[in-house]
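In: Predicted model and sequence follow; I will ask about them next.
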Amino acid sequence: MNAPVLNLGSVVSAENAIKILRATTGEVVVAIGRRPDRSWPALKLMLDGQDYATIHPGAIVTGDADVAELTIPLPGLPNGRPHSVAIADAATGTLAPGSNLRPIATETKLRALVIYPAGEVHEHDKVRWYRAPMEKLLSDYFNIGDMIVYDSTLKLLRYAHLEPMKIMSPTEGDIERYASEFDYVFVRGSNFIHENMEWFRAVEVLERVKLPVYAIGVGAQASQNRKIELPEPSKRFWSIVAERCASIGVRGAFSAETLRQNGIRNVEVVGCPSIFRTRNRDLKIRIPDQREIRKVAFSLRREADKSYTADPEAYLRNQKAALLKVDAQSEMVMSSHGEQEEKAFFLRDPAAKEKAVAEFTRTGWWSGADDAAMRRIYEKQLF
């Protein structure tokens, strides 16, 4: 057993002084925080529901740090055991988040389940639009940003097999197979923390499938900085996720505060997975002198309602003005969010393009003196 003293203040909080960071069939890694009296809490390790050992961190942790990480080796048990690992505060019996789940096998190829995938996976960790007839590609809405985040998340995970978790109409066979054949579940990073999020039967499935659940880069979305009161099914969903992982990784402070206001406190701000998709700890962004910048990519999101912005009409006017200004001052290319009209130009479908132009004219997105510049951008600079 080892006990390095680390800067884990963001992982261990007053509400969760003990956390399971990782549990495999060979070891369990636990983060612990000192009590107010500066003592370390004693830990009870349980395997398959039975008491296995009591651990006193004070006997092995040195130094004055407030937080430490313990790596506890597990015994080699027959028949693929242990089937569940739990850590509890020996004094109170309070279970640490991540307890009573099946540990991840270290010597097998991992099988993962994803909740709400965004696109078709190919070549193991690459994401593309779902293959479909042209009519369906044009009519369906695909969020390209979500696809990039999904692609980035896959590059951070270890798995040999990936499969979407059925949450709309899972069968008994599906649930039994998830419980027996898979190693962990992850929630694709997106703006899932809001009042209207629909989880269908995800809570029921997760309650019956005792696997670790990870959420990396999920976010709250609102048009204004306001309190978001989540409905009970969403609160239950995020409570389960919080119980099954070291911490829910959210995009920013607003997302973290939204979950905390709804009683979910096992949260850590990690940002968006697209930021660290390369897993390069030395990655740096070089910001050149503004006068040197010539090539600019403008990310367009044209469709927006009041859940996205307080004033959709002003948002569109300002975005169009910014688009034309950047185009005039640089060698600009434009990426779209996934709206049907932009896809019509990207896929170069004549009939769909004609409908798109009519929609642009009706809404004022293309209007008067700007028509020629907007058409040029859509015809030649969209990617």
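Out: Yep, that arrived.

In: all contacts plus neighbour counts: C-alpha atoms, from now on.
Out: Fine.

In: Check which residues of the longest helix seen in the chain are buried.
Out: Assignment by DSSP state H gives helix 312-329 as the longest helix of the chain. Neighbour-count burial for helix 312-329, with 16 or more other Cα atoms under 10 Å as criterion, is recorded at 312, 315-316, 320, 323, 326-327.

In: Make a markdown table from these and add distance to residue 233 to it.
Out: Shown next, in a markdown table, are the buried residues of helix 312-329 (distance: Cα to Cα, whole Å):
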| residue | distance to residue 233 |
| --- | --- |
| 312 | 29 |
| 315 | 32 |
| 316 | 34 |
| 320 | 38 |
| 323 | 40 |
| 326 | 44 |
| 327 | 45 |
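
In: between those residues, which is closest to residue 335?
Out: Nearest to residue 335 among those, counting by Cα to Cα, is residue 323 at 11.2 Å.

In: That closest one: what's it in contact with?
Out: Applying Cα atoms under 8 Å, 6 or more residues apart in numbering to residue 323 gives the contacts residue 298.

In: Roughly how far does residue 23 sit from residue 70?
Out: Here residue 23 is placed at a distance of 12 Å from residue 70 (Cα to Cα, to the nearest Å).

In: Mind giving me the packing neighbours of the strand or helix carrying residue 135?
Out: Applying DSSP states H and E as the criterion places residue 135 in helix 134-139. In terms of contacts (3 or more Cα pairs under 8 Å, 6 or more residues apart in numbering; DSSP states H and E), helix 134-139 is packed against helix 340-346.

In: One more to weigh against that first structure:
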Amino acid sequence: MTASPKLRAANKTPPVDQNKRVEDLNGGDDYDKFFWTYTEEPHKTRRQAIIKGHPEVLKLCGPEPLTIPLVLAVVSLQVLSAYSLRNQPFISWPVFLTAYIIGATANQNLFLAIHEITHNLAFKSPLANRLLAIVANLPIGIPYSASFRPYHLTHHKSLGVDGLDTDLPTALEAYFLDSVAGKAFFATFQILFYALRPMFVYKLPLTWIHGLNILAQVAFDYALVKTCGGKALGYLILSSFLAGSLHPCAGHFIAEHYVFSQGSRSREVKTSHSAKLAPAPEETYSYYGILNLLTYNVGLHNEHHDFPAIPWTRLWKLNEIAKEFYDDLPCHHSWVGVIWQFILDKEVGLWCRVKRSEGGRKVGAGAGHGQPIEITS
């Protein structure tokens, strides 16, 4: 990662009550190892600055139809792979290697297809997007697309807000996993943390789209088991687990919002007065490497949070147009390196997240599943 030499004009931290900051940082023992900030999330500010300087970026917003055939192709690939392995012993190298190399990559691709579709970026119709997300969900084996949408849109509207942003680790997770072994456990089973944590933060009301998601998934799983056997379904679920485990593409989960370049401040927060007064570090990081080709350019994560209505095929264009806003931001160069450093570096861990105690709002928690995310506020 390369650290930014200075804060960009669009991201300057407004004045805060430093006495309150020090008092709060001193008041909560280990809970205060997070990077607490009292400013709004940076993406709204940068988005407004980019639109002011480059209004043409708004023309990049809107659906990308290419997502539709790609989803269908990857779904077909996984169904074909499951069928091909139906007679293989489940605990065998052919199954494991296929699940790791092909299956995990394919299902990670489908995770991120659902992420794109969540932002209404496949069809113009919100309902069509919801239905395509359910189709993309099928090879994952477990229904989640309907629940992912409101949690993820809330993550955008409430970035870093404690109690709303379910992407944030809890203090309990950070405390008990604050070791090399603990971080290795988290990195290995992170898909389970992301699946289960939201339900402990706040619960969503069930809607008809949740019911359809569950019904379609159960019907698909049943049909697969009846026609290909239980090993075929086992392959798909194993692929989903490996997609969120120690897999190169899974590095994006950690790379996106964990603080690396200034991670040491979380350890100094008890002892360094100057560290307590320092503004929070950058809280979103991009990756511009080759694995973006397999993951809907999710590595361009600052760009995505700045303009969530710009689809994956146009994020590079956004970066090119507004390069003066992105060139100096810290970024990652390797998702494998991110996982490696996260586990072994004592200055990096689950505490290394920026949190804020207020602001934000829940999105799509009720029946309003057709509501697109805003891009200008």
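Out: Ah, there it is. Nothing here was measured: the structure is a model prediction, and the numbers come from that model.

In: Any idea what the TM-score is?
Out: Put the two chains on top of each other and the TM-score (TM-score structural alignment, normalised by the length of the second structure) is 0.23; 153 aligned residues with a Cα RMSD of 7.4 Å.

In: Give me the secondary structure label for residue 21 of the first structure.
Out: Assigned with DSSP: H, G, I helix; E, B strand; the rest coil, residue 21 of the first structure falls in the strand class.

In: What's the local residue count around it?
Out: By the measure other Cα atoms under 10 Å, the count of residues near residue 21 of the first structure is 19.

In: tell me which element the residue nearest to residue 176 of the second structure when sequence neighbours are not counted falls in.
Out: Computed as Cα to Cα, 6 or more residues apart in numbering, the closest residue to residue 176 of the second structure that is not its neighbour in sequence is residue 182, at 7.1 Å. Element membership for residue 182 of the second structure, per DSSP H and E: helix 180-188.

In: From residue 286 of the second structure, how far off is residue 181 of the second structure?
Out: From residue 181 of the second structure across to residue 286 of the second structure, the span is 27 Å (Cα to Cα).

In: for residue 232 of the second structure, that is, sorry about that
Out: Distance from residue 232 of the second structure to residue 286 of the second structure, by Cα to Cα: 36 Å.

In: So the two - more neighbours on which side?
Out: Taking neighbours as other Cα under 10 Å, residue 232 of the second structure and residue 286 compare with residue 232 leading, 27 against 24.

In: isn't that one right up against residue 225?
Out: Yes. Assessed by Cα atoms under 8 Å, residue 232 of the second structure is found in contact with residue 225 at 6.9 Å.

In: before we move on, the earlier item: would you mind listing the buried residues in the helix holding residue 135 of the first structure?
Out: For helix 134-139 of the first structure, by 16+ other Cα under 10 Å, it's 137-138.

In: what's next to that helix, contact-wise?
Out: With contacts defined as Cα under 8 Å, 6+ apart, helix 134-139 of the first structure is touched by 340, 343-344, 352.

In: Just the buried ones from the residues you listed?
Out: By 16+ other Cα under 10 Å, the contacts of helix 134-139 of the first structure give 340, 343-344, 352 as buried.

In: can you tell me the helix or strand for residue 357 of the first structure?
Out: With DSSP H and E as criterion, residue 357 of the first structure is part of helix 350-363.

In: other SSEs contacting that helix?
Out: For helix 350-363 of the first structure, the packing partners by 3+ Cα pairs under 8 Å, 6+ apart come out as helix 340-346.

In: Please verify my assumption that residue 150 of the first structure contacts residue 128.
Out: No. Under the criterion of Cα under 8 Å, residue 150 of the first structure makes no contact with residue 128, lying 10.0 Å away.

In: my guess is residue 151 of the second structure contacts residue 196, does it?
Out: No. Contact between residue 151 of the second structure and residue 196 fails when scored by Cα under 8 Å: they sit 11.9 Å apart.

In: Neighbour count: the two, which is higher?
Out: residue 151 (23 against 12).

In: Excluding covalently adjacent residues, which one is nearest to residue 110 of the second structure?
Out: Nearest non-adjacent residue to residue 110 of the second structure, counting by Cα to Cα, 6+ apart: residue 136, 5.9 Å away.

In: I figured the one you found hits residue 72, correct?
Out: Yes. With contact defined as Cα under 8 Å, residue 136 of the second structure reaches residue 72; the gap is 7.5 Å.

In: Those two: which has the busier surroundings?
Out: Taking neighbours as other Cα under 10 Å, residue 136 of the second structure and residue 72 compare with residue 136 leading, 25 against 14.

In: Who has more neighbours out of residue 150 and residue 128 of the first structure?
Out: residue 150 (27 against 14).

In: What residues of the helix or strand encompassing residue 241 of the first structure count as buried?
Out: If you go by DSSP H and E, residue 241 of the first structure is part of helix 232-244. Across helix 232-244 of the first structure, burial judged by 16+ other Cα under 10 Å covers 233-235, 237-244.

In: closest to residue 374 of the first structure among those?
Out: residue 234 (41.3 Å).
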